[in-house]
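Engineer: what follows is a protein structure lacking sequence information:
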């Protein structure tokens, strides 16, 4: 919406009322939050001013409001019923009456949800058709699931993608029902992260892994809760991603120190080498990811399908967590941290190869496009 002048922004206006709650909000409150996030005015519009008429009987992904805001004289429909209509002339009152009656206002171009193409969400690294559906007491659970899935990253690690989506959905629902905010979840998670680090340092690996696993699930919950309840904030983003970025090296150092409690400590030269590889490789990979975005305008993990597949297992916290737990299960936590160092080095080589290949493509004049745009 940054390319839309303030005078061109339509006012979001509700049509009807729906007492059914979604993530603890009625449709008017949820739509108001979506409008605020999109920097669109909400409420009654001046006469003859453009407006987005939203039917209170439907719930929809926030992407639809942004899409319709940029498409004057269009209407999004579901099963032939209007959901959002962008009206630009003096017929707004008649259009609102039509929407209230479940009729498509005359003179608008129909965008049928059933025929809609998938959209690319760069922030969540995925391509999908955003949801739009009737909201009734019978559909709440399904709509919340659709909203949650819509807020989930498409390209991420294997644990986040396959192991705990259902765990995180359960916790996200409970937090929303209890009025727990995303920042509360992030703060509690940060405390668990610190406890995990301390336990690692004393060699209490299994309790630390259990608490660390809970923290990792909460690390998914806070973001999903923010997106589902439309409560994202700059501070929340900084807290969540700041903790994510900073804590992994502390976990690895603490794990290495905890080996003394097992009588399996690494020699000083080996310890120094292992930590240099892990921490140096971690920093280098994050720098490569940033450089790839700066040079090619996309995340390194969404360039080709193989790059997205490698993101499932690349040497980041969650895949490394599996390595740590795997060797610990056979009583060799010392090999755990050495294996993480090896996997970090291998992943760094892969990242460097991806960067080099993209550079060659660009030098040859070949376009660098995400496979999600195909």
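Structural biologist: Received the coordinates, thanks. The shown structure was predicted, so the numbers you read here are calculated from the model rather than taken from an experiment.

Engineer: when you work out contacts or count neighbours from here on, use the C-alpha atoms and nothing else.
Structural biologist: Fine.

Engineer: just the strands in the stretch 51-200 of the chain please.
Structural biologist: Remark: strands assigned in the stretch 51-200 of the chain by DSSP state E, counting those that start in this stretch are 51-55, 58-60, 74-78, 81-87, 109-112, 119-121, 126-128, 132-134.

Engineer: one more to weigh against that first structure:
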């Protein structure tokens, strides 16, 4: 097995992106991707350019390969003499060295990013003060999941972008954003329990936006941590059933109580459906090595509306508009059951496809 390369910054650049110099950004990328050791080949990084961290991860397994922008080398995984490539980087001229595989950053074909569930063309742009707004937007967009729910995808990308920039400029860490969001999540739960649905929805909305901000801030500033990842995902995983239970309890305080039979049927359906869907998603990953939501186009589309927190909140919001929060929580239970059936059918269809000798691969790959 080939040793992992180590990143070697080339040049200097005082222009800041996300509140840090490009040299610091490259060092953070190297640490995060374990490309900061002294062994192995060198991966030259041209500091005149800002690039998506996906490029270094992609290039780590491709020795003697160079990523160019306008012909100028931006990144180069070198096993031979790096001097010719380094000179081209420092002089800002097209690369003339032979014997290297060239990947043009402008190529529209792009690459598949499994972690973010999308096919993308990672950015590589010349870093100048004039280009900073463009690069930060490209960096933010690069950190966004391609397959997600309708609110995250369409409603608040711009809100989260503004908050992510403000947090980066102010030196606020992703874990601090997660901490603020966690408090809002708990307060929203209490408000739902006591029937203060509109106030709870307002705080819940802010929490949901911050739930996007912390992840984007971590990726854009290259400050992801095991603690932050576990904390963020732990809150995401645990709180939805508590919200639904609190909402069902709060219907009585609001003046629209559920009868006992309906209450426990709703709670049981939601809890079972929520856990079962998560188990199905996990089983799909274990069996097929990818998320169920990226298998076929239908699965990516269904992820927009499947019974996760954000689509369920749309149902609850709509029910409040007609002053029937009780109908809303019943609707969430029904939609959870239907979504569970869809996920179960898709899992069985994938298993059947493989049993027939077919390949189960992502339509985005």
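Structural biologist: Sure thing, it's come through. As the structure is a prediction and not an experimental result, all values here were calculated from the model.

Engineer: and residue 247 of structure 1, which of the strands of the stretch 51-200 of structure 1 is closest to it?
Structural biologist: Checking the strands of the stretch 51-200 of structure 1 against residue 247 of structure 1 by Cα to Cα gives strand 126-128 as the closest, at 26.5 Å.

Engineer: would you check the span in structure 2 matched by that closest one?
Structural biologist: The alignment of strand 126-128 of structure 1 onto structure 2 (TM-score structural alignment) covers residues 118-120.

Engineer: could you count how many residues lie near the equivalent of residue 166 of structure 1 over in structure 2?
Structural biologist: Superposed on structure 2 with TM-score structural alignment, residue 166 of structure 1 falls opposite residue 158. The number of residues packed near residue 158 of structure 2 is 11, by other Cα atoms under 10 Å.

Engineer: tell me the contacts of the equivalent of residue 147 of structure 2 over in structure 1?
Structural biologist: Under the alignment by TM-score structural alignment, residue 147 of structure 2 pairs with residue 155 in structure 1. Applying Cα atoms under 8 Å, 6 or more residues apart in numbering to residue 155 of structure 1 gives the contacts 124-126, 301-302, 308, 311-312.

Engineer: could you pull out the helices for the stretch 151-300 of structure 2?
Structural biologist: According to DSSP state H, counting those that start in this stretch, the stretch 151-300 of structure 2 carries its helices in the segments 157-170, 174-193, 197-220, 226-254, 260-288, 297-303.

Engineer: could those go into JSON lines alongside distance to residue 139 of structure 2?
Structural biologist: Supplementary listing: the helices of the stretch 151-300 of structure 2 in JSON lines, determined by distance: least, Cα to Cα, whole Å:
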{"stretch": "helix 157-170", "distance to residue 139 of structure 2": "10"}
{"stretch": "helix 174-193", "distance to residue 139 of structure 2": "16"}
{"stretch": "helix 197-220", "distance to residue 139 of structure 2": "6"}
{"stretch": "helix 226-254", "distance to residue 139 of structure 2": "19"}
{"stretch": "helix 260-288", "distance to residue 139 of structure 2": "27"}
{"stretch": "helix 297-303", "distance to residue 139 of structure 2": "23"}
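
Engineer: please report how far the match of residue 166 of structure 1 lies from residue 176 of structure 2.
Structural biologist: 21 Å (Cα to Cα, to the nearest Å).

Engineer: returning to what we had before: now the strands of the stretch 51-200 of structure 1 as TSV including mean neighbour count and distance to residue 42 of structure 1?
Structural biologist: Formatted as TSV, those follow (neighbours: other Cα atoms under 10 Å; distance: least, Cα to Cα, whole Å):
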stretch	mean neighbour count	distance to residue 42 of structure 1
strand 51-55	28	9
strand 58-60	22	17
strand 74-78	22	18
strand 81-87	27	14
strand 109-112	17	23
strand 119-121	16	24
strand 126-128	16	27
strand 132-134	20	20
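
Engineer: so which of these gets nearest residue 319 of structure 1?
Structural biologist: With Cα to Cα, the closest approach to residue 319 of structure 1 among the strands of the stretch 51-200 of structure 1 belongs to strand 126-128: 20.5 Å.

Engineer: what lines up with residue 309 of structure 2 in structure 1?
Structural biologist: Per TM-score structural alignment, residue 309 of structure 2 is aligned with residue 317.

Engineer: dump the residue contacts of the spatially most central residue of structure 2.
Structural biologist: Most central in structure 2 under Cα atoms, centre = their mean is residue 145, positioned 4.3 Å from the mean C-alpha point. Going by Cα under 8 Å, 6+ apart, residue 145 of structure 2 touches 116-118.

Engineer: give me that answer again for 10 Å
Structural biologist: For residue 145 of structure 2, the contact set (Cα atoms under 10 Å, 6 or more residues apart in numbering) comprises 113-118, 152-153, 216.

Engineer: just those residues now: which is nearest residue 267 of structure 2?
Structural biologist: residue 152 (25.8 Å).

Engineer: what's the local residue count around that closest one?
Structural biologist: By other Cα under 10 Å, the burial measure for residue 152 of structure 2, its neighbour count, is 20.

Engineer: surely it is in contact with residue 209?
Structural biologist: Yes - look at residue 152 of structure 2 against residue 209 with Cα atoms under 10 Å: they come within range, at 8.1 Å.

Engineer: overlap in contacts of the two?
Structural biologist: Here residue 152 of structure 2 and residue 209 share the contacting residues residue 160, scored by Cα under 10 Å, 6+ apart.

Engineer: so for residue 313 of structure 2, which of the helices of the stretch 151-300 of structure 2 sits nearest?
Structural biologist: Nearest of the helices of the stretch 151-300 of structure 2 (Cα to Cα): helix 197-220, 8.3 Å.

Engineer: returning to what we had before: could you export the strands of the stretch 51-200 of structure 1 as CSV, including distance to residue 200 of structure 1?
Structural biologist: Converted to CSV, the strands of the stretch 51-200 of structure 1 look like this (distance: least, Cα to Cα, whole Å):
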stretch, distance to residue 200 of structure 1
strand 51-55, 52
strand 58-60, 44
strand 74-78, 52
strand 81-87, 52
strand 109-112, 54
strand 119-121, 37
strand 126-128, 35
strand 132-134, 46
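
Engineer: against residue 191 of structure 1, how distant is the closest residue in space to residue 120 of structure 1 that isn't next to it in sequence?
Structural biologist: Using Cα to Cα, 6 or more residues apart in numbering and skipping the chain neighbours, the partner closest in space to residue 120 of structure 1 is residue 127 (4.3 Å). Applying Cα to Cα, the value for residue 127 of structure 1 to residue 191 of structure 1 is 34 Å.

Engineer: same question for residue 311 of structure 1.
Structural biologist: Taking Cα to Cα, one finds residue 311 of structure 1 at 27 Å from residue 191 of structure 1.

Engineer: of those two, give the one with the bigger neighbour count.
Structural biologist: residue 311 (20 against 12).
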